[in-house]
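K.L.:
would you be able to build a 3D model of this:
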Amino acid sequence: MDIPVVCDMTNAPDTPQERLEEYQRLFSQALAAKERTPEGIRFRFRAAPGVEAWVRDLAAREQACCAFFGFDVTLDGAEVVWDATVIDDAAARAVLEEFYLLPETGTTDVLVR
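P.N.:
Here you go, the predicted model:
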């Protein structure tokens, strides 16, 4: 089955700008580290009250608009771990790279389609 490399926020409860602002709030409040994995990327967040639910909700909304992503959110001790992978496609890998850089850039074409 071919999965299109498209992010469609048509039915999202938030706008692309609101989503970016939410990412920036999450990163500024709770991001502990990020790393590349053999399968994709990983964000590590401090497991402060509410962070796990926040990350899970955000990952679910991302999955709803970007089907080519795979997300896994787990609790690992004092951290919430968000793993992200994409289908085997050059365009999808480029979007994953933009996602990885989001904490530094604050912007991405991923969320504005």
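
K.L.:
C-alpha from now on. contacts and neighbour counts both.
P.N.:
Fine.

K.L.:
need the contact partners of stretch 71-78.
P.N.:
Outside of stretch 71-78, the residues within contact range by C-alpha atoms under 8 Å, 6 or more residues apart in numbering are 46-47, 52, 55-56, 59, 63, 80-85.

K.L.:
list only buried entries from these.
P.N.:
Neighbour counting with 16 or more other C-alpha atoms under 10 Å marks Arg46, Ala47, Glu52, Val55, Arg56, Ala59, Val80, Val81, Trp82, Asp83, Ala84, Thr85 as buried within these.

K.L.:
now show me the structure for the sequence below, then we'll compare the two:
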Amino acid sequence: MTTKDLGWVPDACTLPTAERPLRLIEFDELFATALRGQQRIAKTNLRWRLHPGAEETARELAGRESACCSFFTFTFSTDGKDLLLDVTVPGAHVDVLDALAARSASGMPA
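P.N.:
The predicted structure is shown next:
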């Protein structure tokens, strides 16, 4: 992973630059092991369907991401089968959500 891969990370992110590739790896691992599907609910809202066994990991990761990128809102719910994680951003950060959606889609199992 190069700094070019992180070009979509906004200036509003306070995570130290050296830690950003590690955070992306954590998200990639979550996508590869637990992501069952995703749906774009609205321009500013993305919903991930996760394996319910990943709840603790997903909550911990979302909490740390909210701490450094305060523009993200992560909301957890369930549909009785899957863990649902809604990711919402303000309109000014739709490009970040677009990049995250593309990254998660590329990491989903076939």
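
K.L.:
so what number do they get for TM-score?
P.N.:
In this superposition the chains share a TM-score of 0.76, using TM-score structural alignment, normalised by the length of structure 2; 96 aligned residues with a C-alpha RMSD of 2.1 Å.

K.L.:
returning to what we had before: from the contacts of stretch 71-78 of structure 1, which is closest to Asp8 of structure 1?
P.N.:
Gln63 (10.3 Å; C-alpha to C-alpha).

K.L.:
how far away is the residue mapped onto the closest one from structure 2 from Ala42 of structure 2?
P.N.:
Matched by TM-score structural alignment, Gln63 of structure 1 corresponds to Ser66 in structure 2. Distance, Ser66 of structure 2 to Ala42 of structure 2, using C-alpha to C-alpha, to the nearest Å: 20 Å.

K.L.:
what about the strands in structure 2?
P.N.:
For structure 2, strands defined by DSSP state E occupy the ranges 35-42, 45-50, 73-78, 83-88.

K.L.:
mean shift of the third one relative to structure 1?
P.N.:
Per the superposition on structure 1, strand 73-78 of structure 2 and its aligned residues are separated by 1.5 Å on average (mean C-alpha distance after the TM-score superposition for structure 1).

K.L.:
can you give me the offset of that strand from its chain's centre?
P.N.:
11 Å (C-alpha atoms, centre = their mean, to the nearest Å).
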